[in-house]
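> sequence unavailable; structure follows:
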């Protein structure tokens, strides 16, 4: 019997037939990422408890088998996918799920890492609370911490990191050791904040098993509009004015390009054009409040009066509609663009005051050196994030082999990072997909520290496929 077969038998004996998936048909959904990343695993391990997960880690450490942590497998940088060797164990947390406790007074929830975002919010709804990280997918909580997800309402609530009070994680050194950081305090200034090592690091330092989150009152009223500014400069002034007038009530400020709007209208039935003709750029603005609507506090009336005051200098046109109608347009963009050809996606951020200038220069770069590619950009203009997504028409795909696409990526990232002092990954993380760019743009000093940190947490390099320790 081969060493591989023997190891598979040991894992199967530990976790049972439901906890150890071995056949190609069983493994396939877990071996392919949502967008990037696909490989072959030794097996898919689905422990039913934290104790089983710890035992699995002890076994893998003894056998020197790499563990790839996986939540709902909705990530977009390949960080939860095995490589092509067939030697990785994918540790999927979907069976370690459920809400442990909700404290409505403290506005704190504790849950297992495999709990889905939708399941968490369903449990919180009865307390008029919710976890307001707004995403197009339905990720697991552990995956959200591992990627430090952002979303469309980051301008109001921050990213996941800003809402984590505590967590529990399993370490690989010593193997399977539970690290209890499930503190519920908002104020705790007692030295290093160790939980931050497990947020945004893709499982490279340990496997998150429980999360403690601060949650927020559910909105009782909202007001939404799709507006057209006369220029990008005016859009920046519009954002400033919205923040000045509505402060914490401003929950989203999302940009949508003309091409993105056109793609949604072409590929999604039942959506009518909000403007005729479609403008070069439109912005989805949302206000929300946990305070119920009343005669002396009505967000729709306040919003309408403000929009009217902005007409001319800051707004050329506007459509006010139910939130679900306008958000349907915004959420349909990614799927629509996939039907335009081969997608080359960018998840970048730059200082929001310079988003317009960056976009103008990036579009000119494409027109000069990559004719035929269409830009379908959209994103979180309120926090400086931009999904600068491109599509290569089918008839031109042969003109853009992998080497040329990689050169394009590097040019766009150089522009964003080196000239505009932005980020090559605003909210998707690093993972294998972004590994080369992490090495390119991270300073030697930071890489040296990352190498020392990763060697402390994972001296045998058995955790994950993301490497923060990189030779430069």
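Sure thing, it's come through. The structure presented is a predicted model; accordingly, all values stated were derived computationally and were not measured.
> okay, CA-based contacts and neighbour counts for the rest of this
OK.
> got the contact list for the residue nearest the centre of the chain?
Centrality entry for the chain: nearest residue to the mean C-alpha point is residue 149, 3.7 Å, by CA atoms, centre = their mean. Going by CA atoms under 8 Å, 6 or more residues apart in numbering, residue 149 touches 133, 159, 160, 427, 428.
> put this next to the previous one:
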């Protein structure tokens, strides 16, 4: 293998001074993940265009240097972080950005992978369109596809996979070859849907360079309420009833536990308690429509009348407020919980009809075997997703060394995956953080198939940090 200094110089010569970062203070923001992943790279490669990225891949392939693609570095499973060997080239896509084309008739946008979600929506706003994947971070579009992000409005719009029409990717075999899958058709039944190989696979099969997305009309009116259910058993009936009454207008159904709500009130200034006392659980329900408000169609009035009809059997209390006020509570939870102690985060899903039962059983498991840990769960009840987040108080951290925390994770995941037929990663992906659980719960037949696929796309295992097949 070419020595490191020579390889760094070759990359610097190819990409220029802004395209190859070597100093530790320059690399720090790229090498440390948003939550997990803290490694050391050979360099941070920042190509200015797709051709430079392709040439970089050829250069690395010749010397069998692993490439770790990275978007905005907002992922939560370490999938965009180098290991600690100092031998990985971290390929940042942040300079390959910009909206290429917006077609308001087809409701299609094509953009480069490094474009941020906020930048995309800013460009779409003038056409009264938007990309409705609602996240707490501001990721790059390529990263969103690589992780198949979900978000709070999945119940209405689906995840990124459901909104992707096409993409372009760079392959590692042959090195740097551009695979053009930028078809804009909604109907195209001419064989395998090859773009799906690159969505949700964390860069293991190729580096996404362009995306083609279907976008949606911007809502012209909305109605939002924070609702305290009559009981946890009533939550499923509440969800079913709001879907029956409002069908496609339902855009979010988010659960917030009492502890999560209390944490926000304690740590975020300027937020008033929506209920007194706080209920054991609350649900943030949002309706929205691209149809303007009128005397004949006013979502707030319709929603208010429906809420009134639910009092007693399904609802104990409800607060209707401006959407930005209630969503501020929901989006503040993660940062608030970090101030409660050492966070042990779970991103799981089970059939939504089982969410209440799973939560009750998992909470009992914590009480029996891990006393002292506090539960701050919240999440996307409308689609079966739950951020089952725990906090270990400062005074108890010594009682929960890494081995015990890993055993706790396995207990919760076994409950979700094996008993409730759920997932250990509802929307965050696999990455190094979840690799052991992927291998634990994936069937031998799936692993064998994934191995064959990875051998086709990346026989030398030079792309990404996630292995979907058997280890070489």
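That came through, no problem. Since the model is a prediction, treat every value here as computed from it, not as a measurement.
> map the residue nearest to the centre of the first structure across to the second structure for me.
In the second structure, residue 149 of the first structure lines up with residue 149, judged by TM-score structural alignment.
> and that match, how far from residue 35 of the second structure?
Using CA to CA, to the nearest Å, residue 149 of the second structure is found at 16 Å from residue 35 of the second structure.
> likewise for residue 180 of the second structure?
From residue 180 of the second structure across to residue 35 of the second structure, the span is 33 Å (CA to CA).
> how about residue 226 of the second structure?
From residue 226 of the second structure to residue 35 of the second structure the distance is 29 Å (CA to CA).
> again with residue 275 of the second structure
For residue 275 of the second structure, the distance to residue 35 of the second structure - CA to CA - is 32 Å.
> would you map the strands across the stretch 101-250 of the first structure?
Using DSSP state E, counting those that start in this stretch, the strands of the stretch 101-250 of the first structure run over 108-112, 129-130, 164-172, 175-181, 207-214, 216-217, 221-228, 250-257.
> any chance of these in JSON lines, plus mean neighbour count?
Listed next are the strands of the stretch 101-250 of the first structure as JSON lines, based on neighbours: other CA atoms under 10 Å:
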{"stretch": "strand 108-112", "mean neighbour count": "24"}
{"stretch": "strand 129-130", "mean neighbour count": "22"}
{"stretch": "strand 164-172", "mean neighbour count": "24"}
{"stretch": "strand 175-181", "mean neighbour count": "18"}
{"stretch": "strand 207-214", "mean neighbour count": "27"}
{"stretch": "strand 216-217", "mean neighbour count": "18"}
{"stretch": "strand 221-228", "mean neighbour count": "23"}
{"stretch": "strand 250-257", "mean neighbour count": "24"}
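> now render the ones you listed as a markdown table, adding distance to residue 344 of the first structure.
Output for those, formatted as a markdown table (distance: least, CA to CA, whole Å):
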| stretch | distance to residue 344 of the first structure |
| --- | --- |
| strand 108-112 | 35 |
| strand 129-130 | 33 |
| strand 164-172 | 32 |
| strand 175-181 | 39 |
| strand 207-214 | 31 |
| strand 216-217 | 35 |
| strand 221-228 | 27 |
| strand 250-257 | 16 |
